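*Asks:* 3D model of this:
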Amino acid sequence: MSFKLAIIGRPNVGKSTLFNRLAGRKLALVDDTPGVTRDRRSHTAKLYDLEFEVIDTAGLETAEAASLAGRMRQQTETAIEEADLICFVVDAKTGLMPDDRAFADIVRRFGKPVVLVANKAEAKGAQSGFLEAWELGLGEPIGVSAEHGVGMVDLRDAIVAAIGEERAFGEDEDEGEAFAAEPLIGEDVSDEDEEAIPAYDSTKPLRIAVVGRPNAGKSTLINSLVGEDRLLTGPEAGITRDSISVDWDWNGRKIKLFDTAGLRRKSRVQEKLEKLSVADGLRAIRFAEVVVIVFDATIPFEKQDLTIADLIIREGRAPVLAFNKWDLIENRQELLAELREKTTRLLPQVRGLQAVTISAETERGLDKLMDAIEKTHRVWNTRISTGRLNRWLEGVIAHHPPPAVAGRRLKIKYITQIKTRPPGFVLSCTRPEAVPQSYIRYLTNELRQAFDMPGVPIRMVLRASENPFAGRAKKRT
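*Replies:* Modelled structure (predicted):
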């Protein structure tokens, strides 16, 4: 983008609402509760003829550096350092607060162009708060309503005046929006001919979501991968609320990492804000390709861990298990054997799951994790020619024929692959509703083993072959 704009201000002044307005999508969680946003989030934005990158930040609060609020403030200050232009938001409805004046002094010290925005200007009695904003000494306030889209033209003009026309309308040096050109994850791909099956492209962008229970180390893992304190971390459980995307380059391959809120048992999720966080995390899972399920190695395979894994498998994503906090384990060999046995026994839906022991804190095992992710993604994109599939099917049926149901033998005629991501197959057979699930599982497991497809969901659909004479009345002679 031509420039970066950071939206800052004290909690609950409408920063995330303005961020969503500029981004054109409801990306950031919005609630009346102060302090909803904790991590900084960036996204491409468009305001009429302006195109730029907008950064949403946590509300500025006065607190000790080691506290959660203090760490949130450090994230905001990092965003200010990265930005070319600062959008300082105040609440015109409530008027100026002491924190507004204190943080205005902090903004001045950075010496960057500032646009002062008086949000909620549509509210009754907001005029007095709008006039108070002049006292901050940051220039003329722009009255807007981020929720209703009022005052966006004035905001656009103020941005151009603050940063200059040359910078505001400058050409983007990097036109290659690799992720924007990607199709939606989960869409069926067209069926290629046997000779035209493409090889796996290890340079294409990849989307990875990191999920797990609260306090399993998801944000710490992403920070260790990207090599910076990009996400807010700490000993407190449930720090992450929004699903934050982080762009990263790994061995020349563009990666988009999604950090998600910790997923607790459904019965424990009562507050509205946590429900929004969980829903945001589920959306990240659906639009990811590979999902890394982070387990706490000190208490692995809790019931919620298995529920999360089952959800990802049912969604058809490519799962990878990461047993974090391995540096805290003493009897490692014994626990490793136990984890392997439990993985096979407790997650039988997908045989051969990739599982890696890591320590996000000490950055141990991260290379193995990325290798496992690429291997799983390669399998997830597997396409097999129809000829190979039917030669395999002929041998499997000869070894173990379909059972007879109600005294009539079931016949399986042919198989073909209809999609990838995950691999999906159609079996043409007689009486598909009568085929036992045990036989479908047998075919799925044999298919997984024969074509080396461990660790990803496989979809198997049964269809009856069309009868060309169906529906025709018998002619009388």
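
*Asks:* only C-alpha atoms for contact and neighbour calcs from this point on.
*Replies:* Will do.

*Asks:* could you find the closest non-adjacent residue to residue 90?
*Replies:* Excluding its sequence neighbours, the residue lying closest to residue 90 (C-alpha to C-alpha, 6 or more residues apart in numbering) is residue 118, at 5.1 Å.

*Asks:* and this one, please, so the two structures can be compared:
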Amino acid sequence: MALVNSLGSPTTKLANSHHSAHLARIMRPQVIIIGRPNVGKSTLFNRLVGKRLALVDDQPGVTRDRRVGQASIANMEFDVIDTAGWEDEDAASLPGRMRKQTEASLEGADAVLFVIDSRAGVTPLDEEIARYLRTNDVPVVMVANKAEGKEGDSGILETYALGFGEPAPISAEHGEGIAELFEGLWPVIGAKAEEAAHTPPTTEELSDEELLAQPLKLAIVGRPNAGKSTLINRMLGEDRLLTGPEAGITRDSIAVDWEWKDPATGDVREIRLIDTAGMRKKRNVTEKLEKMSVADAKRAVDFAEVVVLLLDATQGLEHQDLKIASMAIEEGRALIVAINKWDIAEDASSLFNGIRFALEEGLSQVHGMPLFAVSALTGKGIDQMLGAAFEIRETWSKRVPTGALNRWFDDALIANPPPAPKGRRIKLRYITQAGTRPPRFVVFGTRLDALPTSYERYLVNGIRRELGFQAVPVRVVLKSPKNPFKKN
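*Replies:* The predicted structure is shown next:
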């Protein structure tokens, strides 16, 4: 996404779990978008958050999990939740489980946007949804979408029979009728929205220490059916994300804010967990919707601070896993590898050592990457993995004092002086740390275009080994002073 706002801020409570987190307060009003498939719920969601965050396609059933974004209409700010299309299917089926997720979204909601397709008019399924909503105490604002032109006039009139008052006729695709939507929402959530009008500072305005105090942005990535959603549900202690035996259930990248109690210290720490769609080999991804899901997952990696690559213990490490890991490293993210389904792994010790060796061989960009055996079924290894995620974020965010950095640099040059190609010396003068997250360094000198790649690797490996940047990507840029006599 860039996902800075797209992943929203749902908060969840642990119940009957080996973790002990509590429900964090969400001050912004929560508004749920509900309707049958293909009435334009995700298009409306994207319109309200001001970005194309939810996947949108002509085929019904694209959205499967709840997705949260920060919305604003005329300075009325609220959290808006996109939900799966409401279908009348068996509770055990995938559409039935999607409906259960939608029903769960109503808990704690401040308002519902009940969306119908005004061109299609009120259908029997719309009437069923209306009956269900009348059994809840959540205020309902009726929304007649696709109301541009005159084709939706009759459908708009039909909505009065559902018993939710005057509808807001809109066109989510073209941005029409947002003023009418505001008029419908303001009496319901306006007072609470005014109380929550304070906007927190962006990450660009925060110091390194303040960034570390922010919730850890942790993305779970991997191939389809590795158990990403199941693992997150285990952490949360509830069925927050849709799971099942079908591969590729997750399509959108979904974030859940959560509080985790570190058993080692007793501290309660905030985490934003990001579930992503499974990433198959590129040649196997042919459908438009899956391509969109994979692109969405890649943007989730951009948003994250730490990425957990989840492997399936029954399948081991495959080339596709290394490609996903390389993508995360190239984006400068801190990376952890977790082997899921450890409770059913065969020859576990040999498997663990084999995967560690393959990672060291296949990912030469980083060494000493944290590797954990976990089980989404039993909860094994989850606390250790999360503790390591906070530690590696600190490393990823670390800044080395200039004096210590240049003392290391001088020692490195003495131990292994730069080469002198064709008898001409390459002079490396000093080094500075240009940034963090990931750590970035600039080396100043002359004739740097002649410096061999092997010597650059020597410097990068030294920074990792001697300055404590093991297991995180390190960037080194070479910079020569401008020649005042050189013509432009």
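
*Asks:* ok so, going back, residue in the second structure matching the residue nearest to residue 90 of the first structure?
*Replies:* In the second structure, residue 118 of the first structure lines up with residue 144, judged by TM-score structural alignment.

*Asks:* next, the mean deviation of the helix or strand hosting that match compared to the first structure.
*Replies:* Per DSSP states H and E: residue 144 of the second structure is located in strand 140-145. On superposition with the first structure, the average gap between strand 140-145 of the second structure and its aligned counterparts reaches 1.3 Å (mean C-alpha distance after the TM-score superposition for the first structure).

*Asks:* next SSE downstream of that strand?
*Replies:* Next along the chain after strand 140-145 of the second structure, with elements defined by DSSP H and E, is helix 153-158.

*Asks:* that following helix vs the first structure, average offset?
*Replies:* Counting by mean C-alpha distance after the TM-score superposition for the first structure, helix 153-158 of the second structure comes out at 1.8 Å.

*Asks:* can you give me how far that helix is from the chain middle?
*Replies:* Here the centre of mass of C-alpha atoms in helix 153-158 of the second structure, compared against the chain's by C-alpha atoms, centre = their mean, to the nearest Å, lies 39 Å away.

*Asks:* list the buried residues in it.
*Replies:* Judged by neighbour count (16 or more other C-alpha atoms under 10 Å), helix 153-158 of the second structure contains these buried residues: 153, 155-156.

*Asks:* also stretch 84-100 of the second structure?
*Replies:* When burial is assessed from 16+ other C-alpha under 10 Å, stretch 84-100 of the second structure yields the following buried residues: 84-87, 94-100.

*Asks:* try stretch 404-413 of the first structure
*Replies:* 410-412.

*Asks:* now that stretch: which residue numbers in the second structure?
*Replies:* Per the alignment by TM-score structural alignment, stretch 404-413 of the first structure matches residues 420-429 in the second structure.

*Asks:* and what of stretch 294-310 of the first structure?
*Replies:* By TM-score structural alignment, stretch 294-310 of the first structure lines up with residues 310-326 in the second structure.

*Asks:* what lies in contact with the matching stretch?
*Replies:* Contacts made with stretch 310-326 of the second structure from outside it, assessed by C-alpha atoms under 8 Å, 6 or more residues apart in numbering, are listed as 220-223, 225-228, 279-281, 309, 335, 337-342, 344-346, 351, 355, 358-359, 362-363.
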